[in-house]
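Peer 1: pasted the sequence and its predicted model underneath.
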Amino acid sequence: MTDYSPRLFHSDDEIEHLGEGLLARTLERAEWTHEAHLAATTYLLLKRPDVDLDRELPGLIRRFNESVGGVNSDTEGYHETITRAFLKGVRLFLAEADNREPLHELVNDLLLSPMGRRDWPLRFYSRERLFSVDARRHFIEPDLAALP
């Protein structure tokens, strides 16, 4: 695995800004980083039980991408398999986490954990399979190891 130095958060307000900003499509495109994806997902899972992420997350991300001038195509934008893999990873991390407050420290712990690494899905998927058009369009099962 490669070196990984995530951008860490300093306040719960930053996490709330990302989660609520995703919902409202008010984030700047540059704010929507790997760390922001995981922070927003964690926030929504813990603080917004009214949002059914299994059903709504794909549309939230697609609409956000479009709101900042991005596209969701066979080569860029929303990626179903990566999104689903990381959603499982965040849930796995939260199930094992001892403490959930302050939220930004929990998110930082997630980002520093195996489940927070950008390359975490590659523990389960070959690059060819994960970055295929089919994996971008639909959730596909891993080919190297089962997702936890």
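Peer 2: Received it, and whenever you're ready, just let me know what you need.
Peer 1: switch to C-alpha atoms for all contacts and neighbour counts from now on
Peer 2: Noted.
Peer 1: now for residue 99, how many residues are close by?
Peer 2: Residue 99: 10 surrounding residues under other Cα atoms under 10 Å.
Peer 1: can you check residue 32 too?
Peer 2: Residues contacting residue 32 under the criterion other Cα under 10 Å number 18.
Peer 1: same question for residue 53.
Peer 2: Neighbours around residue 53, by other Cα under 10 Å: 17.
Peer 1: the structure to be compared is supplied as follows:
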Amino acid sequence: MTDDEFLTAFTDCSLPPEAWTHAAHIRAAFLICRQVRWDEALDSMRAKIQAYNAATNTPEAIDRGYHETITQAFVRLVYAANLRTGPHKTAEAFSAHHPELMQKRALLNYYSRERLMTWEAKRAFVEPDLQPLPIAPSRTTF
């Protein structure tokens, strides 16, 4: 599936639930981040995940469903990584250049599990307790 086909399937909620993996989240974040400013990318990613979860009846649990802190942190990491090393022409190229982001555990470099896996962090962004995330980017677009 091309990047355009993937983003369309995610956006129109036709992406099969089994395809909505961590790698797919990073792919979607990259494809959205490369099109718009940081704040727009975050708003878009948030809205698209929430719409996708609603369309696929994804249950809300501490480890399932939409998680605000995880979304914000990964979007920030993806955006900052592409600013540092991009622009990358494809999500595959971005992912190959940033294997550290392809691991779900990547956020554990910034957050303790106890801080990240809370209802507070699920509902609203919480700052990391191990090391700061990259500063929210100010560059307009790629």
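Peer 2: Cool, got the structure. This one's a predicted model, so the numbers in the text were calculated from it and none came from an experiment.
Peer 1: what would you report as the TM-score here?
Peer 2: Superposed pair, TM-score by TM-score structural alignment, normalised by the length of structure 2: 0.82. Supporting alignment: 133 aligned residues with a Cα RMSD of 2.2 Å.
Peer 1: please name the residues that touch the aligned residue in structure 2 for residue 60 of structure 1.
Peer 2: Superposed on structure 2 with TM-score structural alignment, residue 60 of structure 1 falls opposite residue 48. By Cα atoms under 8 Å, 6 or more residues apart in numbering, the residues touching residue 48 of structure 2 are 10, 11.
Peer 1: what comes up buried for the host helix or strand of residue 48 of structure 2?
Peer 2: Using DSSP states H and E, residue 48 of structure 2 falls within helix 38-55. Going by neighbour count (16 or more other Cα atoms under 10 Å), the buried part of helix 38-55 of structure 2 is 38-39, 41-42, 44-46, 48-53.
Peer 1: and if you look at stretch 87-107 of structure 1?
Peer 2: 87, 89, 90, 93, 94, 103, 104, 105, 106, 107.
Peer 1: corresponding residue for the third one in structure 2?
Peer 2: Spelled out, it's residue 90 of structure 1. With TM-score structural alignment as the criterion, residue 90 of structure 1 matches residue 78.
Peer 1: helix, strand, or coil at that match?
Peer 2: Residue 78 of structure 2 falls in the helix class when you classify it by DSSP: H, G, I helix; E, B strand; the rest coil.
Peer 1: please name the residues that touch it.
Peer 2: By Cα under 8 Å, 6+ apart, the residues touching residue 78 of structure 2 are 26, 29, 30, 33, 101.
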